[in-house]
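> Sequence and predicted structure, then a few things I'm wondering about:
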Amino acid sequence: MKQQKVNQRATFLITAVVLLVVVLLIGILSYLLIAGLPHVSWHFLTSSAASFTAGGGIRDQLFNSFYLLVLTILISLPIALGAGIYLNEYAKDSFFNQLLRTTIEVLSSLPSVVVGLFCYLFFVIQLQIGFSILAGSLALTFFNLPLLTRSIEEALHTVPNLQREAGLALGLSNWKTITNVLLPVALPGILTGVILSCGRIFGEAAALIFTAGQSAINVDYSNWNPFAATSFLNPLRPAETLAVHIWKVNTEATTPDAVSISYGSSVILILVLLLFNFCARFLGQRLYQKLTATTKKR
């Protein structure tokens, strides 16, 4: 009887905490949507930012955020995939592997300002890359690698050993078993980790202030030459992202409608982050159902 009362109190406490978190989240989202949606329009999404006049938009900042996101994923995903495969399939219990895991954990806990300052001193100053999308992508790779590596390692770890034994029993090498058997089964978990890391990249601001820069030059969206200075595909041009734009508008407030721009930009940022999270859950579930259905048919 006593244990039953303790269990009921614990259940009530956990439920209350969960409801509190949900209420706080709904409250924050509701406030931002109510305050920001009236300022979002097609003109706001498709026009360039204005420095000293009202009526500016977030076209360039929004594109820069997605461009930097794609470039960061292209850089970090192959590295994280190799690290995740090594840690789960090849790494033994040794001092070097323990040191590697500790390094990944430390890297994931570093403050973004510290990483941004290091990347500024190394990439922007020492390597003379300058404030650019490339420098920002390299900086965000430091944030993305630990999350992606852990996601891939965990996805591979959840694959039953029976799958490995079946591949080896068919005469496949260890590498062939990983690439042809384990990775397809672990694909839903890997894809979920990639999409969630996209949300973290898209919302990062502190590191990009030191690397990608706080200015967005006028780019030519009809120029597909990535080596041209004004091309929208040029990775060496400075690029202010949406998250940095929100910070800059609030700190400088040089435009008359700075509050409206800030609210509208925040709504777009929140909606994109929610889209990333919903896509992660939806695609992960669909891929899992498809793979398990295929397995059952066989």
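Thanks, I have the structure now.
> Every contact and neighbour count from this point should use C-alpha atoms.
Fine.
> list the contacts for residue 238?
130, 131, 132, 133, 212, 213, 214, 215, 216, 217 (C-alpha atoms under 8 Å, 6 or more residues apart in numbering).
> So which of these are in strands?
Using DSSP state E, no member of the contacts of residue 238 sits in strands.
> Please list only the buried members of those.
130, 131, 132, 133, 212, 213, 214, 215, 216 (16 or more other C-alpha atoms under 10 Å).
> possible to save those residues as TSV with distance to residue 111?
Formatted as TSV, the buried ones among the contacts of residue 238 follow (distance: C-alpha to C-alpha, whole Å):
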residue	distance to residue 111
130	22
131	20
132	21
133	20
212	17
213	18
214	20
215	23
216	25
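> what's the farthest-apart pair in these?
130 and 216 (13.8 Å; C-alpha to C-alpha).
> what's the closest non-adjacent residue to residue 256?
Counting by C-alpha to C-alpha, 6 or more residues apart in numbering, residue 256 lies nearest to residue 54, which is 5.6 Å off, once chain neighbours are set aside.
> Surely the one you found forms part of a helix?
No - counting by DSSP: H, G, I helix; E, B strand; the rest coil, residue 54 is not part of a helix but coil.
> what about versus this one:
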Amino acid sequence: MRPTTAERNPFSSGRSMNRLRNHIFTALVWSIGITVILFIFGLLFLILKDGLPKLSLEFLYGLPSEIEEGGGIGPMLFNSFYILIISLIIAIPLGMAAGIYLAEFAPDNKWIGFVRICVEGLASVPSLIFGLFGIALFVELFEVGLTILGAAVSLAFLNLPVLTRVTEESIRAVPQDIKNASFALGGTHLQTIIRVLIPVAQNGIITGICLVAGRAFGESAVIILTGGVSTSGEMWDFNLLSPGANLAVHLWYVQSEAIVPDAADIAQKAAAVLVCIVLTINLLFRIPLWLSSRRLK
């Protein structure tokens, strides 16, 4: 009697079963990925379909109206960029410096381990807590009121833990051989960090900056508590002590508190502007990475 295929090769049935499981798992991953992508595009479509066709320059640069319809979002849009830039100017150097210290200079002991746990905990703390901290610092201690300065610094505090952890993990992910090669060529520790570690880790660092920038631009809880729900009423107000309501706060205010007749239209258009700008910020941060990767190829 001739032996069957399974008897001649006892591992063939196991390979067939593994191949079947691999196909099932691949199909499952593809299905989940496509579903998530379709959900994201569907969400973007729902947000943009009503507001995007109605946008105009008058709306983007116009002053808001409390009673009459047809108001714009000019001061709030300016405050959004102004607060974002100030917060990034504060958060990026401090966050990167802290991350580089933890990755390259901090000793490996229980105290530094506790510091890392605290940083990770702060990265997951709700933004409302940082808003309350901003009130305690700027409103009660310094008595400057609800201002652009308070909103920007509070946002910087909100983003610091994330930037610190992202920078530290990106620096640690650089292969040790690259670092040793820099030392072998006579580079100092500082030169190795500036010319080797940071350029190699720039993908992760820029991704972290991109995430915190998008979060800061769309933040509302911190701004409401530290910047207020109003503006000075001027389009280009660079005074750091002016009220600091941004676009996200205005969107919340129009949707919940405003009495203007076209509140729904203003909310739809403001939401479309907010989403488009956040997507643009992500794209602008990605362009240097794409150009760098193409040069390397």
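That came through fine. A quick note: this is a predicted structure, and the numbers were derived from the prediction, not measured.
> where does the TM-score land?
Superposed pair, TM-score by TM-score structural alignment, normalised by the length of structure 2: 0.89. Supporting alignment: 282 aligned residues with a C-alpha RMSD of 1.7 Å.
> Where does stretch 25-32 of structure 1 end up in structure 2?
Per TM-score structural alignment, the counterpart of stretch 25-32 of structure 1 in structure 2 is residues 40-47.
> do the same with stretch 147-165 of structure 1
Using TM-score structural alignment, stretch 147-165 of structure 1 pairs with 162-180 in structure 2.
> Now do the buried residues in that stretch.
Result for stretch 162-180 of structure 2 [16+ other C-alpha under 10 Å]: buried residues 162-172, 174, 179.
> Spatially central residue (nearest the centroid) of structure 2, please.
Among the residues of structure 2, the one closest to the centroid is residue 211, at 2.0 Å (C-alpha atoms, centre = their mean).
> what ranges do the helices span in structure 1?
Assigned by DSSP state H, the helices in structure 1 fall at 2-36, 42-46, 59-85, 95-109, 112-119, 133-157, 161-169, 174-177, 183-202, 206-211, 242-252, 258-297.
> Superposed on structure 2, what's the mean shift for the first one?
Right, the one you point to is helix 2-36 of structure 1. Averaged over the aligned pairs, helix 2-36 of structure 1 sits 1.6 Å from structure 2 after superposition, using mean C-alpha distance after the TM-score superposition for structure 1.
> and what of the fourth one?
Mean deviation of helix 95-109 of structure 1 relative to structure 2 after superposition (mean C-alpha distance after the TM-score superposition for structure 1): 0.9 Å.
> Check which helices and strands that helix sits against.
Packed against helix 95-109 of structure 1 by the contact rule (3 or more C-alpha pairs under 8 Å, 6 or more residues apart in numbering; DSSP states H and E) you find helix 133-157.
> Off-centre distance for the helix it packs on?
8 Å (C-alpha atoms, centre = their mean, to the nearest Å).
> after superposition, how close is it to structure 2?
Averaged out, helix 133-157 of structure 1 is 1.7 Å away (mean C-alpha distance after the TM-score superposition for structure 1).
> what inclination does that helix have with respect to helix 112-119?
Counting by axes from the mean of the first three to the mean of the last three C-alpha atoms, to 10 degrees, helix 133-157 of structure 1 lies at 120 degrees to helix 112-119.
> Could you report the neighbour count for residue 145 of structure 1?
26 (other C-alpha atoms under 10 Å).
> With residue 237 of structure 2 instead?
Neighbours of residue 237 of structure 2 using other C-alpha under 10 Å come to 17.
> Please apply the same query to residue 181 of structure 1.
17.
> for it, what are its contacts?
163, 164, 167.
> Just send those back as JSON lines, with distance to residue 40 of structure 1 too.
Formatted as JSON lines, the contacts of residue 181 of structure 1 follow (distance: C-alpha to C-alpha, whole Å):
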{"residue": "163", "distance to residue 40 of structure 1": "50"}
{"residue": "164", "distance to residue 40 of structure 1": "51"}
{"residue": "167", "distance to residue 40 of structure 1": "53"}
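> Which residue in structure 1 aligns with the residue nearest to the centre of structure 2?
Checking TM-score structural alignment: residue 211 of structure 2 goes with residue 196.
> residue contacts, its match?
276, 277, 280.
> Out of the residues you listed, the closest to residue 16 of structure 1 would be?
The nearest one, if we look at those relative to residue 16 of structure 1 and count by C-alpha to C-alpha, is residue 277, at 24.0 Å.
> which residues touch that closest one?
Contacts of residue 277 of structure 1 (C-alpha under 8 Å, 6+ apart): 195, 196, 199.
> from those, which is closest to residue 288 of structure 1?
Comparing these against residue 288 of structure 1 with C-alpha to C-alpha places residue 195 closest, at 15.5 Å.
> Count the neighbours of that closest one for me.
23.
> That one touches residue 276, doesn't it?
Yes - here residue 195 of structure 1 reaches residue 276: they are 5.9 Å apart, a contact under C-alpha atoms under 8 Å.
> Residue 172 of structure 2 versus the closest residue to residue 165 of structure 2 other than its chain neighbours, what's the distance?
In space, and not counting its chain neighbours, residue 165 of structure 2 is closest to residue 99: 6.1 Å by C-alpha to C-alpha, 6+ apart. To residue 172 of structure 2, residue 99 of structure 2 is 10 Å away according to C-alpha to C-alpha, to the nearest Å.
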